[in-house]
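K.L.:
give me a 3D structure for the following:
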Amino acid sequence: MEFHQIRYFLTTAETLNFTRAAERCNVSQPALTRAIKKLEEELGGALFRRERNRTHLTDLGQVMREHLGRVNTTTQDAVLAANKLLNLEKSPLKVGIMCTIGSARTIPFLSRFQMIHPGINLTIYDVTPQNLNEGLLSGNLDCALLGLPTDLEDRFDTVRLYQERMVAIFPADHRFSAMTDIPIGELADERYLDRLNCEFRNSFFELLRKRDIEVSVWYKSEREDWLQNMVLQGMGISIIPEFAISVEGVQNRPITDPDIMRNVELVTVSGRRRSPAVQAFVDEAAKYAWLA
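P.N.:
Below is the predicted model:
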């Protein structure tokens, strides 16, 4: 049973006239008649009964009109859904953004993307370095923005978006305000507020240990907004990516000796076929002026 047979049958059932049905379907009457005859052979009985110049549906035809009408409606809905998806109308897109990536650079891009592709249903997920891989590999995320100090596995493809420095953040009255940069040795004996989701956290404390630099950890938090407000209130200092600062009034200077940098990248699963929505997101991200 083919879709055009169903369409020919339903049109004939509506018009009860083979000539008018052929005209509506834009086919010759013999072609329409052959298609319906083949459908009757597949179903095992006649669908129409002709009496002189009148055509009627048989009992089988009545039943098939109801069932095949539903099939036709479902098929049309499926074609419409496919067209919308391929034309980026109501296309779902699940993007993970690592929790340490600030909004200063990402929100303007997302706003532009939605303006260019208003039909895409974009959902943003806050992810940590620990659950990022699982989300991508399981398909719960289509792609992700992240910034890690090490290279990813070969299972992922990356597009570099921009580079940013790690900076020390502190209140306005802190001694760091008089400095143009903060050599890492200057952190010694400072009250430190520990960002638990920081992707550099382990390597940062290892660097301090190797340099015999001791800081006093006063507070640990997964909440970036809380920690920055605590810095603003003079409760301590912290280290953070420069574009992740979101609290007005917090001061910052770049960390030096050594410089600590990270690349923010767009990540997809290598070899996985991209939907049109994912491909559109990758293309727009690759050409966007992230640091403009």
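
K.L.:
C-alpha from now on. contacts and neighbour counts both.
P.N.:
OK.

K.L.:
can you pull the buried residues of the longest helix anywhere in the chain?
P.N.:
Identified as the longest helix of the chain according to DSSP state H is helix 59-86. Buried residues in helix 59-86, counted by 16 or more other C-alpha atoms under 10 Å: 61, 64-65, 68-69, 72, 85.

K.L.:
try stretch 270-287
P.N.:
Buried residues in stretch 270-287, counted by 16+ other C-alpha under 10 Å: 275-278, 280-282, 284-285.

K.L.:
again, but for stretch 215-225
P.N.:
Within stretch 215-225, the residues that count as buried by 16+ other C-alpha under 10 Å are 215, 224.

K.L.:
so Glu222 touches Arg195, yeah?
P.N.:
Yes - between Glu222 and Arg195 there is a contact at 6.1 Å, judged by C-alpha atoms under 8 Å.

K.L.:
coming back round to it: which two in the buried residues of stretch 270-287 are spaced the farthest apart?
P.N.:
By the measure C-alpha to C-alpha, Ser275 and Ala285 form the most distant pair in the buried residues of stretch 270-287, at 15.4 Å.

K.L.:
buried residues in stretch 232-247?
P.N.:
232, 235-245.

K.L.:
show me how far stretch 65-78 is from its chain's centre.
P.N.:
Relative to the centre of its chain, stretch 65-78 is centred 32 Å away, using C-alpha atoms, centre = their mean, to the nearest Å.

K.L.:
this one as well, want them side by side:
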Amino acid sequence: MREFSGRRNHGGDTFMEMHQIRYFLAVARTLNFTRAAEQCNVAQPSLTRAVQKLEEELGGLLLHRERQHTHLTELGRLMLPHLERTFAAAQAAKSLARGVSKGEMAPLRIGLSETISTTALIGLLEGLKSCVNGFELTLAQLPYKDLVARALDGAFDLVFVSDAHELPDRMRSWILFRETYRLILPAGHRLAALPALSLAELAGSEMIDQIDCPDIERFKAFCASADINLRYRHRVHGAEQLQRLVEAGFGFGFLPANMPLIGGLVARDLVEAENARNVAVAVVAGRPFTSATEACLRLARTREWAINDARQAGPATAAA
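P.N.:
Predicted structure coming up:
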């Protein structure tokens, strides 16, 4: 049995090369070194040495060779799925890099604050799909704090947030449009018969609070200044939870005008103008733009936003 040195790189971590993994996977597939070498278009001694070096890196035998019978060791069986995933990820990364360099792919990673409805952005996304060659979209919706943290870590190219949030100094934003908040209530409630409501008509009503939602906190502060008493007994995190509780009779809620509603609920405008917020797009300052990011920013800042019952914000202005 061979001895293994467990060669490491200077950082102390095991260092494996992709060709070593590829050769091992070929042997694991064929259980024959000669056929594996033919499939990899390499001389058998070179393939054997590469597999031996991989075994040294991992500190144990991956394959048993008994005359004409080759089979995986216990370590080999355990490592096989991990090495398959590693190799597949490397191939996917190479393919993506080639596509981007040739202009065949334009990936864009967008993050939405959980109070921003995808419905409001569909027109923008359709425009990008039609004008950006090789457009590939990744869209995620997260709580604000998680969204910003991941954006700063490089997980998103740009994010869409409410201007009620205070962005970090490292981020720059532009206001895109103004969107109203609406009262959400059961369709059978007596107030649903009215086309619009005033705050005075809501005085004393049971409301459903939303955790970590600055837009709602701003609205609550406005109601307090107007001496309107609203009771917030129940709290939720997200639009779906809020709607389910409204449907079940726990109280009224507030949601942005573009948030889709489940069946049995209706949205009614409030007469007061203070129940609106601005929606902005934000990027990490100083970070180079991809072609898709640049196209998204340009289209977002110049397009005519068709927002349901929301007033236009006018020309885009820097919010941070």
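
K.L.:
may I ask which two of the buried residues of stretch 232-247 of structure 1 are separated the most?
P.N.:
The most widely separated members of the buried residues of stretch 232-247 of structure 1, counting by C-alpha to C-alpha, are Met235 and Phe243 (21.5 Å).

K.L.:
which residue ranges of structure 2 form helices?
P.N.:
Counting by DSSP H, the segments of structure 2 that form helices are 18-30, 33-40, 44-58, 74-101, 122-131, 144-152, 199-202, 214-225, 239-247, 291-302.

K.L.:
so can I have a markdown table of those helices showing distance to Val159 of structure 2?
P.N.:
Listed next are those as a markdown table, based on distance: least, C-alpha to C-alpha, whole Å:
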| stretch | distance to Val159 of structure 2 |
| --- | --- |
| helix 18-30 | 35 |
| helix 33-40 | 44 |
| helix 44-58 | 41 |
| helix 74-101 | 22 |
| helix 122-131 | 13 |
| helix 144-152 | 7 |
| helix 199-202 | 32 |
| helix 214-225 | 17 |
| helix 239-247 | 19 |
| helix 291-302 | 11 |
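
K.L.:
so which of these is nearest Ile184 of structure 2?
P.N.:
helix 239-247 (7.4 Å).

K.L.:
nearest the middle, which residue of structure 2 would you pick?
P.N.:
Ala140 (2.6 Å; C-alpha atoms, centre = their mean).

K.L.:
so what does it match up with in structure 1?
P.N.:
In structure 1, the residue matched to Ala140 of structure 2 (TM-score structural alignment) is Tyr125.

K.L.:
next one: Leu197 of structure 2
P.N.:
Aligned by TM-score structural alignment, Leu197 of structure 2 pairs with Ile182 of structure 1.

K.L.:
so what's its match up against?
P.N.:
Neighbouring residues of Ile182 of structure 1 by C-alpha atoms under 8 Å, 6 or more residues apart in numbering: 168, 176, 253-256.

K.L.:
now do Gln228 of structure 1
P.N.:
Taking C-alpha under 8 Å, 6+ apart as the test, what Gln228 of structure 1 contacts is 245-247, 250.

K.L.:
where's the alignment partner in structure 2 of it relative to Ile262 of structure 2, distance?
P.N.:
Using TM-score structural alignment as the criterion, Gln228 of structure 1 maps onto Gln243 of structure 2. As judged by C-alpha to C-alpha, to the nearest Å, Gln243 of structure 2 and Ile262 of structure 2 stand 7 Å apart.

K.L.:
how about stretch 123-140 of structure 1, which residues are buried there?
P.N.:
125, 127-129, 132-133, 135-137.

K.L.:
wait, isn't Glu265 of structure 1 in contact with Gly147?
P.N.:
Yes - counting by C-alpha under 8 Å, Glu265 of structure 1 touches Gly147, with 6.1 Å between them.

K.L.:
neighbour count winner among the two?
P.N.:
Taking other C-alpha atoms under 10 Å, Glu265 of structure 1 and Gly147 do not tie; Gly147 has more neighbours (29 against 20).

K.L.:
which residue in structure 2 aligns with the more buried one?
P.N.:
By TM-score structural alignment, Gly147 of structure 1 lines up with Ser162 in structure 2.
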